[in-house]
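**Student:** Structure here, sequence nowhere to be found:
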């Protein structure tokens, strides 16, 4: 961590020095408390470097964004990178940023975006990650009108589901205290140059306290992905991530948004994607809800069986009863089996 706190070769303004000392002290304290000193080396970047890398945060360099932050592609010292800048309009931006750093610095998984370093010279630190390709999984699934759109075929979707399941399972079982991601959604999934799936943005993540099986916290996340018991009780555990992952699987399957609303044939009832899928299955119209990109020229028996198993898993994960949901470890195993059968 001393690399973050090292003195710059260039003179700094008074406010930059103040921010750097305050941010460095708070971040070091949180890192030690959370990781017990076991975290990856983090490099320090100056304000000038992150501005140069992103061409002063040029809008054309935005990869993805939400209400909390904007994520930019960057280039500095002959190296590609990605830069996360938090919104100045969010009152909680500072805490979310520190949470992201604390958890990201502990990650050692090929499917979790690697934190390279951060700039502490601004009021809210700016984070620097490994490079990724333009666009998120949301762009690949929902935005067919984007330039250079590449449709995701069935095998690719299975691979993505498998890699994200692996990363979430890693958060749940790879640490002394389980980490709940709390923000699984298509726009938080990116790809590197080798098409490896990368989960990113741990801003909303929490650790389950010692000797506890859940944490009681304010409700955060994205509508449609939030587990019903979390919404009603504010109690959060690993099964909340399983529910969110089930919603993501339904989007991969159908090409629809989890928040899309559908009307019954009589027009007297409206429901969201999960119930829409269930009703088609109950009426033996399963093929109608599968994304046309997946269907292509038709479905062979093997592919249809894989799709059915995938759908059953998605419905099970997004069960309204948390006790009926599988663990992410079991989910990852099932999707891996599906992926291997697809490539056998």
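**Tutor:** Okay, I see it. As the structure is a prediction and not an experimental result, all values here were calculated from the model.
**Student:** C-alpha from now on. contacts and neighbour counts both.
**Tutor:** Noted.
**Student:** C-terminal to the helix or strand where residue 73 lies, what's the next element?
**Tutor:** With elements delineated by DSSP states H and E, residue 73 resides in strand 69-76, which encompasses its position. In the C-terminal direction, the helix or strand that comes right after strand 69-76 (DSSP H and E) is strand 79-86.
**Student:** what's that following strand in contact with?
**Tutor:** The set of residues that contact strand 79-86 without belonging to it, under Cα atoms under 8 Å, 6 or more residues apart in numbering, is 50, 54, 68-75, 93, 97, 124-132.
**Student:** now the next helix-or-strand element following it: how far from the chain's centre is it?
**Tutor:** Toward the C-terminus, strand 79-86 is succeeded by helix 93-104 as the next helix or strand (DSSP H and E). On the basis of Cα atoms, centre = their mean, to the nearest Å, helix 93-104 sits 14 Å off its chain's mean C-alpha point.
**Student:** Tell me the buried residues in helix 93-104?
**Tutor:** Using 16 or more other Cα atoms under 10 Å as the burial criterion, the residues of helix 93-104 that qualify are 93-94, 96-104.
**Student:** Repeat that for stretch 227-243.
**Tutor:** For stretch 227-243, using 16+ other Cα under 10 Å, the buried residues are 227-228, 230, 234-243.
**Student:** From those residues, pick the one nearest residue 214.
**Tutor:** Nearest to residue 214, judged by Cα to Cα, of the buried residues of stretch 227-243 is residue 237 at 4.7 Å.
**Student:** Which residue comes closest to residue 219 once chain neighbours are left out?
**Tutor:** Among residues not flanking residue 219 along the chain, residue 234 sits closest, at 5.7 Å (Cα to Cα, 6 or more residues apart in numbering).
**Student:** nope, residue 23 is what I was after
**Tutor:** For residue 23, ignoring the flanking residues on the chain, the nearest one in space by Cα to Cα, 6+ apart is residue 120 at 5.9 Å.
**Student:** ok, the one you found - contacts?
**Tutor:** Contacts for residue 120 were tallied using Cα under 8 Å, 6+ apart; they are 4, 16, 19-21, 23-24, 44-46, 126.
**Student:** Which ones among those map onto helices?
**Tutor:** Mapping the contacts of residue 120 onto helices (DSSP state H) picks out 4, 16, 19-21, 23-24.
**Student:** ok, second structure coming up, stack it against the first:
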């Protein structure tokens, strides 16, 4: 399992000797020195002690001050080194020295750089907040704008954060957000990413106010889908050790200044040795995007990312949320995937599509993507395509237009042969503790009753 490599990293040991002196800044120590020196001089004058002795007293005071400063520096250095080791710094240094390619371009920042870049992590610099931590907008000394991800002070999230650092540092793809470096000498690790200015795909899909200034056209939707599929195919098939993202969703897809898609947030991701077969685990992911087969069996496969990506395709096709909010319709307990499957089976696809994309000029492409999405969200993982197959099919759809019509009769996809299923080991982030839950729609009802 990936996290076995962290088992030997020494945890920060609290040194009891640090309790003997208060932690003070050099400026405070300087004023303390002046106070001590003033008290000593006044006392000696009152006692009538000769001037040479005042010089000796001043020297002693200065020596004490110097000792306190050196002691504090030593303590701070020891504390930072402890944080560095606990946050996986030794492992990362080993990788940086041994690896080639993208990882050697990453650098280790010092805390002062990032504090200055974010104006002391000022709240006005916050770009977003999530389960793992907060992302700040920063400006480095060389003028580069970056996104700095700061983990929450939570020991249970530390492994996820280090996991993200280790995985993303080895990935080099134009549609995966680029890691510029990290800082590990702070209490919680900091990751420094390229700054992506146009927010998330989720915001673009749901924000109707931008329709006039920036129309969310079908060609843009297809381009984004193709780019994300290419990134996932690369993670699954293009790396020496495959990576399963495990949390693909529209909020984890960022859009740069040219609206090029960037897959982000690898805290839940997993590297898997090629010779690994399977292992049972508890569920991790975002509700509405979780593969129902993974949900039922607790066995994660490469097809789990395919299912999640299929839900993203549905968002692009329908402009609806994976799980509707209360009051958004009669099918509040049915997820988008279930409602989409029903519309396909009942030959009523136009009723669920976003009206903006129903156009005679792109009808064939819309139908082809809808059929692909239906295969991606099949409840049987063996019948889903691989991400490589999805990527190739989307590229082909972009380059050709079919003669299909939206009223065409849709048949449930079938599997022409057994596909190899790779299963892997994961660790838990959250789980719904009910053995009687058999579907995601049932689970949603459970959540409504428990939240």
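**Tutor:** Perfect, thanks for sending it. As the structure is a computational prediction, the values presented were derived from the model and not from experiment.
**Student:** returning to that earlier point: any idea what the residue nearest to residue 23 of structure 1 aligns with in structure 2?
**Tutor:** Counting by TM-score structural alignment, residue 120 of structure 1 lines up with residue 184 in structure 2.
**Student:** Over which residues of structure 2 does the strand holding residue 73 of structure 1 lie when aligned?
**Tutor:** Going by TM-score structural alignment: strand 69-76 of structure 1 matches residues 133-140.
**Student:** Give the buried residues for that stretch.
**Tutor:** Under the neighbour-count criterion of 16+ other Cα under 10 Å, stretch 133-140 of structure 2 has 133-139 buried.
**Student:** which one among those residues gets closest to residue 175 of structure 2?
**Tutor:** Once Cα to Cα is applied, the member of the buried residues of stretch 133-140 of structure 2 that ends up nearest residue 175 of structure 2 is residue 135, at 19.5 Å.
**Student:** Leaving out chain neighbours, which residue sits closest to the closest one?
**Tutor:** Taking Cα to Cα, 6+ apart, and ignoring the residues beside it in sequence, residue 135 of structure 2 has residue 149 as its nearest neighbour in space, at 4.3 Å.
**Student:** can you give me the helices in the stretch 151-300 of structure 2?
**Tutor:** Using DSSP state H, counting those that start in this stretch, the helices of the stretch 151-300 of structure 2 run over residues 155-168, 201-206, 218-237, 292-297.
**Student:** Can you tell me which of those helices is nearest to residue 442 of structure 2?
**Tutor:** For the helices of the stretch 151-300 of structure 2, distance to residue 442 of structure 2 was read as Cα to Cα. The smallest value, 11.1 Å, belongs to helix 292-297.
**Student:** what does that closest one correspond to over in structure 1?
**Tutor:** Following TM-score structural alignment, the aligned partner range for helix 292-297 of structure 2 in structure 1 is 228-233.
**Student:** The matching stretch vs structure 2, average offset?
**Tutor:** With mean Cα distance after the TM-score superposition for structure 1, stretch 228-233 of structure 1 departs from structure 2 by a mean of 1.8 Å once superposed.
**Student:** which residues sit against that stretch?
**Tutor:** Counting by Cα under 8 Å, 6+ apart, stretch 228-233 of structure 1 makes contact with 219, 235-236, 240, 320, 322, all of which sit outside it.
**Student:** What is the nearest of the residues you listed to residue 162 of structure 1?
**Tutor:** For the contacts of stretch 228-233 of structure 1, the nearest to residue 162 of structure 1 is residue 240 (18.3 Å; Cα to Cα).
**Student:** How much space separates the closest one from residue 187 of structure 1?
**Tutor:** Applying Cα to Cα, to the nearest Å, the value for residue 240 of structure 1 to residue 187 of structure 1 is 18 Å.
**Student:** Buried residues of stretch 136-156 of structure 1, list them for me.
**Tutor:** When burial is assessed from 16+ other Cα under 10 Å, stretch 136-156 of structure 1 yields the following buried residues: 136-142, 152, 154-155.
**Student:** Show me what residue 80 of structure 2 aligns to in structure 1.
**Tutor:** Under TM-score structural alignment, residue 80 of structure 2 pairs with residue 16 in structure 1.
**Student:** again but with residue 168 of structure 2, I slipped
**Tutor:** Match for residue 168 of structure 2 (TM-score structural alignment): residue 104.
**Student:** Tell me who's in contact with its match.
**Tutor:** For residue 104 of structure 1, the set of contacting residues under the criterion of Cα under 8 Å, 6+ apart consists of 113-115, 202.
**Student:** same thing but 10 Å
**Tutor:** Contact partners of residue 104 of structure 1, counting by Cα atoms under 10 Å, 6 or more residues apart in numbering, are 39-40, 98, 112-116, 129, 200-203.
**Student:** Next, format those residues as a markdown table and append distance to residue 332 of structure 1.
**Tutor:** Output for these, formatted as a markdown table (distance: Cα to Cα, whole Å):
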| residue | distance to residue 332 of structure 1 |
| --- | --- |
| 39 | 25 |
| 40 | 26 |
| 98 | 29 |
| 112 | 15 |
| 113 | 19 |
| 114 | 21 |
| 115 | 24 |
| 116 | 27 |
| 129 | 26 |
| 200 | 18 |
| 201 | 21 |
| 202 | 20 |
| 203 | 23 |
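**Student:** Please check those residues and keep the buried ones.
**Tutor:** Among those, those that count as buried by neighbour count (16+ other Cα under 10 Å) are 39-40, 98, 112-116, 129, 200-203.
**Student:** Geometric centre of structure 2: which residue is closest?
**Tutor:** The centroid of structure 2 falls nearest to residue 265 when counting by Cα atoms, centre = their mean (1.6 Å).
**Student:** what's the spacing between residue 322 of structure 1 and residue 304 of structure 1?
**Tutor:** Following Cα to Cα, the distance that separates residue 322 of structure 1 from residue 304 of structure 1 is 28 Å.
**Student:** Please identify which of these two sits among more neighbours.
**Tutor:** Just comparing residue 322 of structure 1 and residue 304: by other Cα atoms under 10 Å the higher neighbour count belongs to residue 322, 20 against 15.
**Student:** which residue sits closest to whatever residue of structure 2 lines up with the more buried one in space, ignoring its chain neighbours?
**Tutor:** Here residue 322 of structure 1 is matched to residue 381 in structure 2, going by TM-score structural alignment. Nearest residue to residue 381 of structure 2 in three dimensions, chain neighbours excluded: residue 303, at 5.8 Å (Cα to Cα, 6+ apart).
**Student:** Now neighbour count and distance to residue 342 of structure 1 too, for the ones in helices among the contacts of residue 120 of structure 1, in a markdown table please.
**Tutor:** Written out in a markdown table, the entries for those read as follows (neighbours: other Cα atoms under 10 Å; distance: Cα to Cα, whole Å):
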| residue | neighbour count | distance to residue 342 of structure 1 |
| --- | --- | --- |
| 4 | 22 | 46 |
| 16 | 17 | 54 |
| 19 | 18 | 52 |
| 20 | 24 | 51 |
| 21 | 16 | 53 |
| 23 | 23 | 48 |
| 24 | 21 | 48 |
